[in-house]
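# After the sequence you'll find the predicted model.
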Amino acid sequence: MANTDCTTTRRTFSHLSETKRGEFSAYLKMGLSLRTIAKKMGRHVSTLSREKKRGTVQQMDTNRKPYETYYADAGARVYQDHRQNSGCPSVRPKASAFLAFVEQKILKDKWSPDVVVGYARKCPEWQGSYIPCAKTLYNWIDAGHLTVINMDLPLKLRRSPKKKRSRQNKRVYGTSIEERCPSVDTRETIGHWEIDTVIGKKSNDEALLTLVERKTRKELITRLEGKDASSVEKGLQTLFAPYQKDHSRVFKTITADNGSEFSELDALGKQAGIAIYFSHPFASYERGSNERHNGLIRRFIKKGEAIHSYTDEKLQEVEAWMNELPRKILGYETPDDVFARAFSGAG
């Protein structure tokens, strides 16, 4: 927001400092009235009236008669005591049971704070319990009030995105994404997928083939023998196999990048009755869902680690975790639930 558009009103006052309290005490000893002192000090008379009340203490004269007088240090001490007790009381004690649930879901199940809050608000088990908002939860993590720390939140540690590059020397293997139906862009219909590969070591290693459905965020993962066109073809046949009965409804379009491993994808799509589209060179943002899901996979399969070191059971666990993770964009439903409802005729 520009300064000219700022709607925040600045404070026009400041608290009395030690020097100002000493000045106030001196004026009182001179016998000046509060209104006269207020004009000299440039303060509101009510401010000085409250300060006098804070710092006034009862004393005894030599004849043991009580009298009242103002002391600057007494006013400062009462002021500090009041400041210690100011502000709203913490609501963390009310959320103690929920915070234990939060720590379990973040540390064990790798959920984000937003997902935990959104899921709990829809879960009957937590109805009637105090659930803080996601921003409050992040604030408590930053302040160190939970055993969860920022190192446990992968997305908070990501580096700044790279600058966009504009290059025209990359080969396009088929129909451009510009010819894709607008309904695919708006995610109005189901059956439109994004495809990519995830590599381990940069050479002499297996790879992963990933498909993500744009509307439901359903994720499919399979192992590839290598990062080449023939391996991609075999991997797709593996992913297509469980959906033979509803193949035409489940797989309508696939959008890929211009990697050499997808050079035969257009021909494969024609055989399978699937429209294939290719994004612009160096425009990974055009397949944002796939890039986002690859980031989730990297929580479990680190860069530089060999894919063959992970068992098939581990890959299935990763796929199941992604499909059972409640998503804010799905109203905190899981991709599995939304996908199953869509193809059962209920959605």
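That came in fine, so what should we check first? Numbering: from 1, shown residues only.

# Going by C-alpha atoms from here, please, whenever you check contacts or count neighbours.
OK.

# Let's verify Gln58: helix, strand, or coil?
strand (DSSP: H, G, I helix; E, B strand; the rest coil).

# same thing with Ile329?
In three-state terms, and counting by three-state DSSP, Ile329 is helix.

# What separation is there between it and Ala134?
For Ile329, the distance to Ala134 (C-alpha to C-alpha, to the nearest Å) stands at 15 Å.

# Tell me which of the two has more neighbours.
Ala134 (16 against 11; other C-alpha atoms under 10 Å).

# My guess is that one contacts Val117. True?
Yes. Using C-alpha atoms under 8 Å, Ala134 is in contact with Val117, at 6.1 Å.

# take a look at this one as well, against the first:
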Amino acid sequence: MPRPSSSSPSPSPSPSSGSSRYLSQDERLLIADRRREKVTIRAIAAELGRAPSTISREITRNSTPRTSTTRTSTPRTSTARAPKSSRGRDYRPYAAQARADARRPRPKTRKIHAHPRLREFIQTRLDLRWSPEQICHALLTDFPDPAEKVMRVAPETIYQAIYVQARGQLRRDLTTALRTGRARRKPRRQAQQRHPRFIEPMLMISERPAEAEDRAVPGHWEGDLIIGKNNGSAIGTLVERQTRYVMLLHLPTGRATERVRDALVQTIQTLPAHLTRSLTWDQGNEMSLHGQFTIATGVPVYFCDPHSPWQRGSNENTNGLLRQYFPKGTDLATHTRQHLDAVAAELNARPRKTLDWDTPAQRLHKLLTP
């Protein structure tokens, strides 16, 4: 059957029998007709009800290399706006459909599972509780040669390998290596609100020096408690704002205000003076003796506004990381001082994106070295 001339309107595509996510054979026929008529990609997309990027990507991926026998002398007009990667290629709808059909079959072997060396690299660092983003940056650092492209993946590829492909016991083993320990992805939930627990006058975070807010000067700390089973045990956490260095407070006999005060004093006094400029805490009643702490150490305590945990963002993030070591609903009093020190050392040895992939231990060492 002869094709309609370029002056005749092309028939509208019939609805695809498959998923609307994929272009149909009729849609590809229309794209080919409109391309010969020098219609712009945006106009084609509007006619099909698709995104312009969908049409551009289709032409780029599924065009056929042009041979000398198929090359025409018709000049290309600027209105066609062909993607650069499709220059010197012809869009043939039946060949495009065949390419798309060949590309579609599932399941496909994922890159991580197809390359044992890559899988071992990722698994080793998951066992050390590295995040997928930290692992991907390490791959770029350890394998900079473009010839080793197989050793590069995106963070989402790692997440997909864990959340999508893993099943049964394998999924449980893999998800325990993630910081959240979740077997499936969940949207973020609003942080639990806290209420003021004491009336004693407080220095509010709005009074904190500007040097603490912009992290320009080291020595400003954020602190909090992570609570154990039935609110009966706790571990104190301290994070230095500039370096993200973590220190943990051992509270084996409970979180009474006197015990928290004594643990804070003992920990802060191990630091040099230039690294003890301030402490920021929430309004939990464990800090009701903050005045005595300040007298003993010379470190002022600034309190966050009610229901504002983001004002201690570094500490909140760290507490989330620590929950992989100290799960909710467990007795935190069973952990020894030595175990807390080992956990803090492991966290401080992790490279951080916010530190330009240095570790907190490296940054603190620079501050302590004359």
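Looks like it arrived, so ask away. This is a predicted model, so every value here is computed, not measured.

# my read is Ile235 of structure 2 is in a strand, agree?
Yes. According to three-state DSSP, the state of Ile235 of structure 2 is that of a strand.

# counterpart of it in structure 1?
Aligning on TM-score structural alignment places Ile235 of structure 2 opposite Leu208 in structure 1.

# Is there a neighbour count for its match? I'd like the number.
By other C-alpha under 10 Å, the residues close to Leu208 of structure 1 number 20.

# close enough to count as contact, it and Leu224?
Yes. Leu208 of structure 1 lies in contact with Leu224 (C-alpha under 8 Å); the separation is 5.5 Å.

# Helices along structure 1, start to end?
For structure 1, the helices defined by DSSP state H occupy 18-29, 34-41, 45-55, 72-84, 96-107, 113-122, 134-142, 182-185, 229-240, 247-250, 265-272, 288-297, 312-323, 335-343.

# Just send those helices back as a markdown table, with distance to Lys163 of structure 1 too.
Shown next, in a markdown table, are the helices of structure 1 (distance: least, C-alpha to C-alpha, whole Å):
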| stretch | distance to Lys163 of structure 1 |
| --- | --- |
| helix 18-29 | 52 |
| helix 34-41 | 55 |
| helix 45-55 | 54 |
| helix 72-84 | 47 |
| helix 96-107 | 31 |
| helix 113-122 | 28 |
| helix 134-142 | 28 |
| helix 182-185 | 23 |
| helix 229-240 | 29 |
| helix 247-250 | 35 |
| helix 265-272 | 29 |
| helix 288-297 | 16 |
| helix 312-323 | 28 |
| helix 335-343 | 31 |
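
# so which of those comes closest to Lys201 of structure 1?
The closest of these to Lys201 of structure 1 is helix 288-297. By C-alpha to C-alpha, the value is 15.2 Å.

# so the closest one matches what in structure 2?
The aligned range for helix 288-297 of structure 1 is 313-322, by TM-score structural alignment.

# and that stretch, how far from structure 1 on average?
Its aligned residues in structure 1 lie a mean 1.1 Å from stretch 313-322 of structure 2 after superposition (mean C-alpha distance after the TM-score superposition for structure 1).

# Nearest residue to the residue nearest in space to the middle of structure 2 in space, please, no chain neighbours.
Nearest to the mean C-alpha position of structure 2, counting by C-alpha atoms, centre = their mean, stands Glu133 at 6.3 Å. Nearest non-adjacent residue to Glu133 of structure 2, counting by C-alpha to C-alpha, 6 or more residues apart in numbering: Pro155, 5.2 Å away.
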